[in-house]
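*Asks:* Requesting a structural model of the entry that follows:
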Amino acid sequence: MTQVTVKWYNPKKGFGFVRPDEGLPDAFLHVSAVEARGLDRLPEGTLLDCTLIEGPKGWEVQSIDAVMEVPEPAHAADPTAISDACPGVVKFFNAYKGFGFVTRDSDQADVFVHVRTLEQCGLCDLVEGQIVSMAVSEGPKGLQADQIAVVAEPERASGPLLRWRAAYAVEDADTDAEHRELVTLANALHDRWAANANRDELARLFDRLLASAVCHLDREDARRGFGPGEPLSASRWNWMKDMADFRQRSLATPRPPRFTEDMAEFLRAWVTAHILAEVGGQPHVVEVAAAQG
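*Replies:* Predicted coordinates for the structure are as follows:
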């Protein structure tokens, strides 16, 4: 076995790279090795014991044999704590490519935002129209965000799919904030779909909801003292798979299907199933039947 450090891993792309401690070149890490270990995310800096093999294109991870150390999850940055902060509005962010741009309010200049900056600031994704606060510097290719925090979500034109209720609170500030974010993202997906948003926009909203849910489960596990993947019960896996399947069915054609009440009910059930299970003190979420698209 060889000890390696995760350089980066993108679950949406399905691969990443690790740096061996023995002086070998960087090794390719495929999603199949990650999932075989029961993991879904690998933060940058995670220490692993792996079996490496030399393939036709270079070194690659054959198997992950043990997770040795996981960095502490970052907390979302406080907008008031960013030095020389300037406001802006998210122009777009592509989670698959790992970057996006924010339009700075003061001069309408585009500011580059990399996914690693988001991760360092405790964020998983950005969505078009969000109001953000950021620290900006001049990078090799132009303006770039060094720190960023979300100040406000974009306004919704229609009524929410879900409203936060006092009964949802678990009286843990971090958990409640993450649950509120799931509700907000489900509302955004519902409203834009009901307003006949295009396929690309819906795909971004689906991906943001899924990314937020994955980050939440990771942080939830860290708060409980679990290592990556340890408490991944069948019901938790099915909860994520249900949404991934719903996304795939909904975006299977160039023009998404008309939004129906059945789809709205699926979104409501998917979000509240997890929240209510947490309120009830259950160690895992209840399963949700997928809606028929």
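
*Asks:* CA only for contacts and neighbour counts going forward, please
*Replies:* Fine.

*Asks:* quick one, helices of the stretch 151-293 of the chain?
*Replies:* Using DSSP state H, counting those that start in this stretch, the helices of the stretch 151-293 of the chain run over 173-194, 199-224, 234-250, 261-279.

*Asks:* For the third one, name the packing helices and strands.
*Replies:* With contacts defined as 3 or more Cα pairs under 8 Å, 6 or more residues apart in numbering; DSSP states H and E, the secondary structure elements packing on helix 234-250 are helix 199-224.

*Asks:* and this one, so I can compare the two:
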Amino acid sequence: MSEEQKQQVTAVVKWYKADKGFGFVRFADGSGEAFLHSRVLASLGEVSLTEGTGLVCDIAETPKGPQVVAIHSITPADPAEAKPARAPKQRRQRQPEGGDPQAVRPAAPAAIREPKPRRERSAPALMPVPTGEMIYGTVRWYNLDSQSGLIDPWDDETGIGVYFDRAILRQSGLEVVADGEDVRFVAVPGDGGPTALRVELV
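*Replies:* This is a model prediction of the structure:
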């Protein structure tokens, strides 16, 4: 995106949270994304934005990245097609070789198997985030004693949370954050789960 405002850009809604009042749109040509705030929708009256909603809008470059500054038209998203129900598989019965097909074969003695070593399950990591791409979330908790906390990303349903500590806050120019506070951050996956590299207040 250039420094000048771009007009009549075709985009689709990536996600939008009405309770938070903002979301993101993805450019139709695949060149990037832009931030969308609810104040841009005020002049349009009662509108509902869902994933896949088409937009024709104006985009402006700001210190915080590309943002939608005006919307000219809205095209509702196509309804999702229902997946056909899968028929349950029928279990095939093996007939004994020769003789009466109704005869029941004696069960073979169960083989003694050595127990397999228990495999430690590692927590699923957050989707890898390219350097500089900010993710929005809410502080689940921050403990002043341990000087660490967790962030719940808005677009993540695993419930794992993203870890951060006071050192990360200080590197981001913050001293403390409150429970329930909205933030945006950059995170990377790790052995114990995703970890924030930078945290900013929204």
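
*Asks:* Can you calculate the TM-score here?
*Replies:* Laid over one another, the chains give 0.36 as their TM-score (TM-score structural alignment, normalised by the length of the second structure), with 89 aligned residues with a Cα RMSD of 3.8 Å.

*Asks:* Residue 66 of the first structure is nearest to which of the helices of the stretch 151-293 of the first structure?
*Replies:* Nearest to residue 66 of the first structure among the helices of the stretch 151-293 of the first structure is helix 199-224; the distance by Cα to Cα comes to 17.2 Å.

*Asks:* so the closest one versus helix 261-279, what angle?
*Replies:* Per axes from the mean of the first three to the mean of the last three Cα atoms, to 10 degrees, the angle that helix 199-224 of the first structure makes with helix 261-279 is 10 degrees.

*Asks:* okay if I get the helices of the stretch 151-293 of the first structure as JSON lines plus mean neighbour count?
*Replies:* As requested, those are exported to JSON lines (neighbours: other Cα atoms under 10 Å):
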{"stretch": "helix 173-194", "mean neighbour count": "19"}
{"stretch": "helix 199-224", "mean neighbour count": "19"}
{"stretch": "helix 234-250", "mean neighbour count": "17"}
{"stretch": "helix 261-279", "mean neighbour count": "18"}
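
*Asks:* Dump those to JSON lines, plus distance to residue 94 of the first structure.
*Replies:* JSON lines is the format used below for those (distance: least, Cα to Cα, whole Å):
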{"stretch": "helix 173-194", "distance to residue 94 of the first structure": "16"}
{"stretch": "helix 199-224", "distance to residue 94 of the first structure": "7"}
{"stretch": "helix 234-250", "distance to residue 94 of the first structure": "16"}
{"stretch": "helix 261-279", "distance to residue 94 of the first structure": "23"}
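
*Asks:* which stretch among those comes nearest residue 4 of the first structure?
*Replies:* helix 199-224 (20.8 Å).

*Asks:* what about residue 167 of the second structure, neighbour count?
*Replies:* Residue 167 of the second structure: 15 surrounding residues under other Cα atoms under 10 Å.

*Asks:* What strand or helix carries it?
*Replies:* Element membership for residue 167 of the second structure (DSSP states H and E) is helix 166-171.

*Asks:* other SSEs contacting that helix?
*Replies:* Contacts defined by 3+ Cα pairs under 8 Å, 6+ apart place helix 166-171 of the second structure against strand 195-201.
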